[in-house]
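Chemist: just need the structure, nothing else, for what follows:
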Amino acid sequence: MPTHTSKLADTRLWFGELGIDVGFAFFIGQTGDNQSHAHWAHQCIVRLDQPLSLFNAGVRFQDDAIFVPAGVEHRLIAPRHLSLFFDPTSRLAKALCDHLNKPLSVQTLPQKIADFFRAALTQANSSQDLHQHCLSYFKHHRMASTSDPRLAIILQRIHQEIGAENTKRSELAQQIALSDSRFSHWFHEQTGMPLRSYRKWLRLILAFKSILNGSSAIDAAHLAGFSDQAHFSRTFMAMFGVSPHSLLPNLTLKNGSAKN
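Modeler: Predicted coordinates:
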């Protein structure tokens, strides 16, 4: 339920477990200090302990389960909770949005979906397990809307180039017989974000996984194609509302999470 407010003091540290799969991730734990931020993933936040609070555009939402669309600025204060992150280009994300009245707005997550996420968490031993539970659930209830078949072609090429030199936008446009300007509009229509933002998000996730698997921040930044560690840190802060050195030391990869 939304209420207007200003700020809520919070001095707790981040800690918890993280699982990452292709186009999907989850976090189980507690939030610490964080600034208003916007990441390029749909987020479902489910209470596991005390009530959670989310701040968006001067409004405070307090609920047991909240949906935050990709690209929407917010700040989260939550005791132990489950956050699930869905790449908006994925079939799973599209199926999830089919179950929401206004998938472009912050809103209460339907009770039956929140209950499913809690139950699935007790049955999953890894991010892959939880991902498969989600796929099975949404496939059973409703099939996702059909995407433009050209999108899969473009996304495959983009994913293959993470951390390497990127194909120019004009070349991607030519691959599916669109002009440069039309391609920009088309990609935004299909994914909800600009091409540059999506590529930056994928690089950030690659660096994130690399650090959790033991790489130094500077090595991870270079692996993911950031110009330097400072560039990586600025991007990380903008998308997660906290610096890498404040968040990552207290996170552990859940057993069975993707290592590549």
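Chemist: C-alpha only now, for contacts and for neighbours.
Modeler: Noted.
Chemist: just checking, what packs against the helix or strand containing H133?
Modeler: Following DSSP states H and E, the helix or strand that holds H133 is helix 127-141. Helix 127-141 sits against strand 15-21, strand 24-30, helix 91-98, helix 111-123, with contacts defined as 3 or more CA pairs under 8 Å, 6 or more residues apart in numbering; DSSP states H and E.
Chemist: again, only using 10 Å
Modeler: Under the contact criterion of 3 or more CA pairs under 10 Å, 6 or more residues apart in numbering; DSSP states H and E, helix 127-141 touches strand 15-21, strand 24-30, strand 81-86, helix 91-98, helix 111-123.
Chemist: another sequence for comparison is provided below:
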Amino acid sequence: MATPKNFLHLWDDRFLYITPAIQSGLTARSSATVLASVSGHPFMLEAADGTRTYCTAAVVAPHVARRLAVEGCGLLSLNIDPASVAYRMLSRQLGGHGIQVLDARRFGRLREGFEPAQAGALDDAALQALSRGLVETITGSPERPTPNDPRIERVLDAIRHRAGAVSLRELSAVACLSPDRLTHLFAQQVGVSIKRYALWTKVRRTVQQFTGQRPLTDVALTSGFTDAAHMSRTFKSYFGLAPSFLAGKVEVRADEQASQAWGHGAAPMHS
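Modeler: Model (predicted):
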């Protein structure tokens, strides 16, 4: 029997990691995360205070530390960008809670796609539909486009397409807002600070580059990290996985929108 693979499917506002097993240390990241057991058997989810829960599904808010132990049941880990509509829907559902434990049976017919997804048998359209279905089942409402303030959209675009640090002064010019007003409006609209979103963007841009075969040092520098060691430390704190594991042990797939939104090149700033 073939050994089950690890898959990473990238879209512009989310990505789906599918793995047969994972043992992670304490990790936290800027995305909201939906976790679901593939087989329906429980996995272990441990909060930062040491509280352990054995569950079949959960939602984890951004920057909430947790440990995972998944053995034998398989896992879908759907990571939602904090600037997306889906994130705002999940944030309302969490209601300020860091971790919300769920029963995977609530996903109903969607669960029929879990094992084919783990086997790599679903095409991109089916996987996108599955990811939307997970969010909509949890929140009880369909995803409808509700764009951010256009000034914040310009700032998000500037951060995403600029490798390395972007100063608050530059971003304020992009938004035509004072630094204080931009800081407040960004946190209100996106749910995380500009600094945290900028770091998340580095990580997300880096993940995008694993669709090709590039030296890790080149990937790190292109994404704005000081070196490969800095990139590796950040990845381990975010995902519990080294970039070398993602590059060598995970089949990474990205659609065209993800490539456009999180491509390799850095775009110039526009005021």
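Chemist: re the thing from before, okay, buried residues for the helix or strand that the helix holding H133 of the first structure is followed by please.
Modeler: Using DSSP H and E, the next helix or strand after helix 127-141 of the first structure towards the C-terminus is helix 149-160. By neighbour count on 16 or more other CA atoms under 10 Å, the buried set for helix 149-160 of the first structure is I158.
Chemist: the helix or strand following helix 149-160 of the first structure vs the second structure, average offset?
Modeler: Where DSSP H and E defines the elements, the next helix or strand beyond helix 149-160 of the first structure is helix 169-175. Taken against the second structure, helix 169-175 of the first structure registers an average deviation of 2.3 Å after superposition, with mean CA distance after the TM-score superposition for the first structure.
Chemist: need the residue in the first structure that's farthest from the chain's center.
Modeler: Among residues of the first structure, the one most distant from the C-alpha centroid is A177; the distance is 30.2 Å, by CA atoms, centre = their mean.
Chemist: is it true that that one touches F183?
Modeler: Yes: counting by CA atoms under 10 Å, A177 of the first structure touches F183, with 8.9 Å between them.
Chemist: hang on, the earlier thing: quick one: the helix holding H133 of the first structure to strand 24-30, angle?
Modeler: Counting by axes from the mean of the first three to the mean of the last three CA atoms, to 10 degrees, helix 127-141 of the first structure lies at 110 degrees to strand 24-30.
Chemist: contacts for helix 127-141 of the first structure next, please.
Modeler: Contacts with helix 127-141 of the first structure, where a contact means CA atoms under 10 Å, 6 or more residues apart in numbering, come from 18-27, 84, 86, 91-96, 98-99, 113, 116-117, 119-124, 126, 144, 253-258.
Chemist: how much space is there between the spatially most central residue of the first structure and S243 of the first structure?
Modeler: Taking CA atoms, centre = their mean, the centroid of the first structure lies closest to A41, which sits 3.2 Å from it. The spacing between A41 of the first structure and S243 of the first structure, counted by CA to CA, to the nearest Å, is 18 Å.
Chemist: OK, contacts around H9 of the second structure?
Modeler: Applying CA under 10 Å, 6+ apart to H9 of the second structure gives the contacts 15-18, 78, 124, 127-128, 208, 211, 251-255, 258.
Chemist: recalculate using a threshold of 7 Å.
Modeler: Contacts for H9 of the second structure (CA atoms under 7 Å, 6 or more residues apart in numbering) come out as F15, L16, Y17, V252, R253, A254.
Chemist: wait, the last one sits on D12?
Modeler: No: proximity of A254 of the second structure to D12 does not meet the contact threshold set by CA atoms under 7 Å, at 8.8 Å.
Chemist: re the thing from before, need the helices and strands packed on helix 127-141 of the first structure in JSON lines (columns: distance to E73 of the first structure).
Modeler: Listed next are these as JSON lines, based on distance: least, CA to CA, whole Å:
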{"stretch": "strand 15-21", "distance to E73 of the first structure": "22"}
{"stretch": "strand 24-30", "distance to E73 of the first structure": "19"}
{"stretch": "strand 81-86", "distance to E73 of the first structure": "15"}
{"stretch": "helix 91-98", "distance to E73 of the first structure": "18"}
{"stretch": "helix 111-123", "distance to E73 of the first structure": "22"}
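Chemist: ok, which of those comes nearest Q229 of the first structure?
Modeler: strand 15-21 (22.1 Å; CA to CA).
Chemist: what is the burial count for the residue lying closest to E251 of the second structure once chain neighbours are set aside?
Modeler: Spatial nearest neighbour of E251 of the second structure, chain neighbours left out: F7 (4.8 Å); criterion: CA to CA, 6 or more residues apart in numbering. Neighbourhood size, F7 of the second structure [other CA atoms under 10 Å]: 22.
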